[in-house]
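Novice: mind looking at a prediction? Sequence and model below.
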Amino acid sequence: GPAAPEGVGSDLFSLLVGLQHFLCYTCQEYVEDLAKIPRSFLQEANVTLRVIGQSSYHHIEPFCKLTGYCHEIYVDPEREIYKRLGMKRGEEVTSSGPSPHVRSNILPGSMWSLWRVVTGPLFGFQGDPGQQGGTLIVGPSHYIHFIHHDRNRPDHKPINSVLQLVGVQQVDFTGRPSVIHV
């Protein structure tokens, strides 16, 4: 049959990351790390990365500027995707240990989130703070290969463990310049 048009079903896998909301500091720090994944790493593995937020499309550009994120991003203000994928509302107290992607402590991080709400250029609805996100691997024909439902704000799936599942080269998130062997 004919080849799929570029960008339409031509990727083997999609990584979908549903965020709690754009002003959540743990989500911001997680997306800052997603932004560090080189586009070439994804292209070599035939993988697309898509982030979904639950606010208005007006918040996409400021959020991308803040986090440095340049991959695909969508919004679902009615949270239909979240509901269809079974992403939970409310926070569980359980801990899966410290996240390698959350650098802020809870109190300063929460204060920073509040400061961004009050001083942000688009003060307004950024999503339901009780809605949890998750991470999925979807690949050919919308088949879900893997799903992780976040149980609370810092419960994001470690990025490198998800990249490994889809054959994407691991990324150094420690902040040190990485050495890329060519």
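Specialist: That came through fine. Residues are numbered from 1 along each chain as shown.

Novice: only C-alpha atoms from now on, for both contacts and neighbour counts.
Specialist: Noted.

Novice: got the contact list for Q28?
Specialist: Applying CA atoms under 8 Å, 6 or more residues apart in numbering, we find Q28 in contact with 22, 67.

Novice: P129 reaches Q20, doesn't it?
Specialist: Yes. At 6.6 Å, P129 counts as touching Q20 under the criterion of CA atoms under 8 Å.

Novice: so these two - more neighbours on which side?
Specialist: The residue with more neighbours, out of P129 and Q20, is Q20; 30 against 16, by other CA atoms under 10 Å.

Novice: just give me the neighbour total for the nearest residue to I37 once chain neighbours are set aside.
Specialist: Excluding the flanking residues, the one nearest I37 by CA to CA, 6 or more residues apart in numbering is V171, at 6.5 Å. Neighbours of V171 under the rule other CA under 10 Å: 16.

Novice: pretty sure V171 is touching N160, no?
Specialist: Yes. V171 is within contact range of N160, at 6.7 Å (criterion: CA under 8 Å).

Novice: wait, what's in contact with the residue nearest to I37?
Specialist: Residues in contact with V171 (CA under 8 Å, 6+ apart) are 36-37, 160.

Novice: secondary structure element for it?
Specialist: Assigned by DSSP states H and E, V171 belongs to neither a helix nor a strand.

Novice: take a look at this one as well, against the first:
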Amino acid sequence: MLRGDEKPEQLSEKINWESVDQYELENENGSKILFADVYKGVQTIVIFIRHFLCFTAKEYVEDLAKIPREKLESCRVRLVIIGCGDVKFMKQFRRDTGYWAEFYTDTKMGLYKLMGCKTTPDIGNLSSSKHAKSSAVMGIIKSAIRSTNFPGEWQGDTNQQGAAFIIGPDHDCHFRHIDANSADHYPINKLLDLVNIENICFMKDSGVITV
């Protein structure tokens, strides 16, 4: 399962399961859910993203939305994204990205910290990303246009970086990738490889299924 130097048991030992399990997230309607119930009983791809106006996060989630629902269901894999902006921004972000799967937010960013996510203003090298389609200038312009839906409001911490995990169905962490910067999203096809799901052909990453 794991691709990297750390073994799953080593990764699992680094997570304070008692603390993360009892951590409360919110969905788009403001209802609360314990993180333990997010991955309960099923292997789960958990993606932590940056603020809701981040163009690299938006473009990454747009590609996550292209994963066929039936492929995940047939392999008994759950897909979850967790943001750090206020609940009121979530429905617009879902509309902007076309994302269809489970979606929660952690406005206090406590779970981000518990899971080891970084805070840094570093954008990184956009050309190295498999999922960032916009240049820095165009991305910022697009974000500014989207911000007009909620003028003058921050949609999360601009220094908060994301991460990718594969956890569950119990207290097992099979894989983790902590984003070093805004362009450091883990390639989606590599995540799909880890859960034995056929690759997808994205704009910047070749695969098997054309989307």
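Specialist: Looks like it came in fine. None of the values given here were measured: they were computed from a predicted structure.

Novice: related to what we said a few turns ago, can you tell me what the residue nearest to I37 of structure 1 aligns to in structure 2?
Specialist: By TM-score structural alignment, V171 of structure 1 lines up with I200 in structure 2.

Novice: for its match, give its distance to R50 of structure 2.
Specialist: Using CA to CA, to the nearest Å, I200 of structure 2 is found at 23 Å from R50 of structure 2.

Novice: again, but for D172 of structure 2
Specialist: Distance from D172 of structure 2 to R50 of structure 2, counting by CA to CA: 24 Å.

Novice: go on, K71 of structure 2?
Specialist: Remark: distance between K71 of structure 2 and R50 of structure 2 (CA to CA) = 26 Å.

Novice: ditto for F165 of structure 2
Specialist: 15 Å.

Novice: how about F202 of structure 2?
Specialist: Taken as CA to CA, the span from F202 of structure 2 to R50 of structure 2 is 21 Å.

Novice: do L11 of structure 2 as well
Specialist: 23 Å.

Novice: now name the helix or strand holding V46 of structure 2.
Specialist: Going by DSSP H and E, V46 of structure 2 is in strand 43-48.

Novice: list the buried residues in that strand.
Specialist: Burial within strand 43-48 of structure 2, assessed by neighbour count using 16 or more other CA atoms under 10 Å, is assigned to 43-48.

Novice: mind checking the SS state of I81 of structure 2?
Specialist: strand (DSSP: H, G, I helix; E, B strand; the rest coil).

Novice: hang on, I meant P121 of structure 1
Specialist: coil.

Novice: distance of it relative to E61 of structure 1?
Specialist: In terms of CA to CA, P121 of structure 1 sits 11 Å off from E61 of structure 1.

Novice: ok, Y82 of structure 1 next?
Specialist: 22 Å.

Novice: between those two, which has more neighbouring residues?
Specialist: Per other CA under 10 Å, whichever of Y82 of structure 1 and E61 has more neighbours is Y82, with 23 against 12.

Novice: that one -> structure 2?
Specialist: For Y82 of structure 1, the residue aligned by TM-score structural alignment is Y112.
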